[in-house]
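Q: this one's sequence-less:
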């Protein structure tokens, strides 16, 4: 028995040493290759490890912008343990590569802990470019087409009026929780058509928890297996293999989130009690197809992605809007004056008012520019080698569109740290003189641009218009009665940039009969 134990240990150590040797050899060979053209400018790279020790795990978007400014370049080249990385700090360069050459730049680098261990390959935002990705995206676009936009707008308005506004009126100190509940309920409704509680719905809370864990697992630096994929083969008993236990638990949670609301939707469809939604509309479209089961599986998988995409970034943008109104009261007052002139005092704003509210539209554009919700974007992956402006871009290179740097370019947006909606207005109307974040950069580039941008923009608009129509957003007072200054700070992770918790007062506006406008919604518990 003892001999067998020693033999097992020897074989395990031998296998581990062999694996380490293979990894080291791979990186040495990769490092020694020299292309005919130079790489784009970048910092000094150490042998083998490259820039792995100098790339920060927090505020990466700020680091890359500052590095590009220091080196005088809008395109950076770095390496991390043999993985080539290109960072694009310029809108023009991003459009040239990610849009005009999208055939080479439309894939995604894989996140091993999600794709291999959690087995969450069905998130189409993370899928490699190919037929499977096309099927999932097509399913999404067929339902969320322009002809169905009115349904999205009606549902967004319903959740703002029945959920967000009454909650802010009754318990204004919980503004962040109310925004998350409203946006999460809206996402659940448009995806699955299920009724949700206006505050802390169980399904919304569960989904939020699962996607928070998923984002954390995929973040750079959280787990070494995302950098060295071969580590997925190490035995569970080895020190440092705790990521495998995390992955197994997350697998169960992700698949439960995919399965349970889908089954609830099907049950309500059979009972005839379901309101229109992505799942029901998509299933009805393929009901009589011979490959129904295969396409239904695709719909089920896409539904899980839709909830995640619609929720996190929309919450971040809405909270950024509230923060901006708190810090820039003059902007808030100007928007309220515009709303009062167009909407009046006896009704709530709706989507028909939007063309007549250019200043509010400019505020939303500035929200997306001032704090881009996905500041480093989703990485693209090159499927072939390329040459751009004399620089060599290797195959298998991660390409990061630094949206923060693009929308904080001092030449395009002077004083970029200042919240200034006027930069998008000329002669009282929206100007075309500067790039519009709604159409450029904020929602990505090329074939991998976010297909749900209009869904998010609908919720952000109606939430912003409705909150400003009824409420004032102001600082809390300290014990001496002085306003507490709030300095804008944002989450350190570069995946989704949301304001750090801040205090503010949400109070009904003077001269506005908020209770009368909200009377029919105040007792609504389920939407």
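A: Perfect, thanks for sending it. Only a predicted model underlies this, so the values are computations on that prediction, with no experimental measurement involved.

Q: from here on, just use CA atoms for contacts and neighbour counts.
A: OK.

Q: what distance separates the host helix or strand of residue 280 from the centre of its chain?
A: Using DSSP states H and E, residue 280 maps to helix 278-285. Remark: helix 278-285 is offset 25 Å from the chain centroid, using CA atoms, centre = their mean, to the nearest Å.

Q: this is the other structure I want to compare:
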């Protein structure tokens, strides 16, 4: 009997000690974790994250808890970085452990974007993508791309002249046409070109599927196995439609290149270049080239139009900034020709406008998520393996310490005594707007050049004004790829000379 009591006592003591140890470990873990909002059991902060403009909620939390905030949703830890310093310290300096992607069930697995660069896991496939893009659209390759961008800019101006009210569609057409030529050697034929439309439809699905918290299957991965007729499985029907759009993006332009090459008549492009590297490509190699080309095409199909429409909105609201930019362009060009990439160093104020556009409305305010591949420590905090890491690009570019009155559109913040901002990577929107570390957008220089060329050219030949019969447009950006809410404005040629210049320039680019 005594032995049984002793055994029971030992069992109780061991159980209590084990519980105390586990409790202590939980408290220790919590004490070492970055601060953040208190969630509710099981769900964590799931219901605190809005369905749109998540970056604003994350920004609100950064004001309360600091530039490193940890939340938990459905048991998954996530850390939000809201300062350039934290983003560079972790995503750049420790890129070897912060460059993976978390599993994206909806966007990645069900829709299929995990085949391309954006959702590719960090490894050999990712590195090969980066190598290809560095060769094709890196800084050294821009001189080969400039004529394509200048030609499409001239066509964009002509479309604006003929139907200025459709400026949003024209911006999409211009960006899509330039990348189509670069990626596939395909010349877009019209405003409703089918290949441009294919990219638009696929990117709508990408943006929707990538929204944090938009689909419950991203929280409960086992739901991907339920049949589409099951109650609550509407996401599977959406995923199927999005996947069909993505398949068209992958296959239609790629098949165009192959058919042109087979006929012996094709325009050299990203796709043809890599198809020609080997005459005996395996199916796996061909699928890889197809995924790389689609990644290149989709990467700029929706982001550059976001910046162009933001520029048009900013000029509508700030006529004095527009006038100063026009004066700078006029002083050099005198309405004799359109701006070119070679003029960029001569236009410091136009460059400042471009940087302010990228800061005011970063095209992808949260970027894509990173994932930590091993435990890490930073500023006394413990960051656990498997944690999802978001860099809140919007918050970084609206940091009041770096950019006073961040809601105001003020290009002069990049001039004069602040000119060091132009080259400092930690404060330059031309860098910060495109992500961090080994996951930084490989097309950043291509996009920056395209935005500069369109901004400078529009300033050269158009006046952008408020519509007289409409209230002034509101500043409201929405979407995972952030666009201004639709607004009205007047886009009018500055003079008869401007009209003649637009028409003359568009005729100069009948071919590249």
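A: Okay, I see it. This is a predicted model, so every value here is computed, not measured.

Q: circling back: quick check: next helix or strand after the helix holding residue 280 of the first structure?
A: Per DSSP H and E, the helix or strand that comes after helix 278-285 of the first structure is helix 292-327.

Q: mean deviation of that following helix from the second structure?
A: Compared with the second structure after fitting, helix 292-327 of the first structure deviates on average by 1.4 Å (mean CA distance after the TM-score superposition for the first structure).

Q: C-terminal to that helix, what's the next element?
A: Counting by DSSP H and E, the element after helix 292-327 of the first structure in chain order, helix or strand, is helix 329-343.

Q: and for the closest residue to residue 281 of the second structure other than its chain neighbours, the neighbour number?
A: The shortest distance from residue 281 of the second structure to any non-neighbouring residue, by CA to CA, 6 or more residues apart in numbering, is to residue 275 (7.7 Å). With neighbours defined by other CA atoms under 10 Å, the count for residue 275 of the second structure comes to 19.

Q: quick one: map residue 275 of the second structure onto the first structure.
A: With TM-score structural alignment as the matching criterion, the partner of residue 275 of the second structure in the first structure is residue 283.

Q: helix, strand, or coil at the alignment partner in the first structure of residue 52 of the second structure?
A: Following TM-score structural alignment, the counterpart assigned to residue 52 of the second structure within the first structure is residue 58. When classified by DSSP: H, G, I helix; E, B strand; the rest coil, residue 58 of the first structure comes out as coil.

Q: residue 58 of the first structure against residue 490, yeah?
A: No. Residue 58 of the first structure is not in contact with residue 490 according to CA atoms under 8 Å; the separation is 10.9 Å.

Q: circling back to that earlier point, residue 124 of the second structure versus the residue nearest to residue 281 of the second structure, what's the distance?
A: According to CA to CA, to the nearest Å, residue 275 of the second structure and residue 124 of the second structure sit 20 Å apart.

Q: so where do the strands sit in the first structure?
A: Along the first structure, counting by DSSP state E, strands occupy 75-80, 83-88, 380-381, 386-388, 391-393, 398-401, 425-426, 429-430, 471-474, 505-508.

Q: check contacts around the residue nearest the centre of the first structure.
A: Against the mean C-alpha coordinate of the first structure, by CA atoms, centre = their mean, the closest residue is residue 313 at 4.3 Å. Neighbouring residues of residue 313 of the first structure by CA atoms under 8 Å, 6 or more residues apart in numbering: 373, 374, 456, 496.

Q: aligned to it, what sits in the second structure?
A: Using TM-score structural alignment, residue 313 of the first structure sits opposite residue 303 in the second structure.

Q: disregarding flanking residues, what is the spatial nearest neighbour of the equivalent of residue 35 of the first structure over in the second structure?
A: In the second structure, the residue paired with residue 35 of the first structure according to TM-score structural alignment is residue 29. Once flanking residues are discounted, residue 29 of the second structure sits nearest to residue 382: 7.7 Å by CA to CA, 6+ apart.
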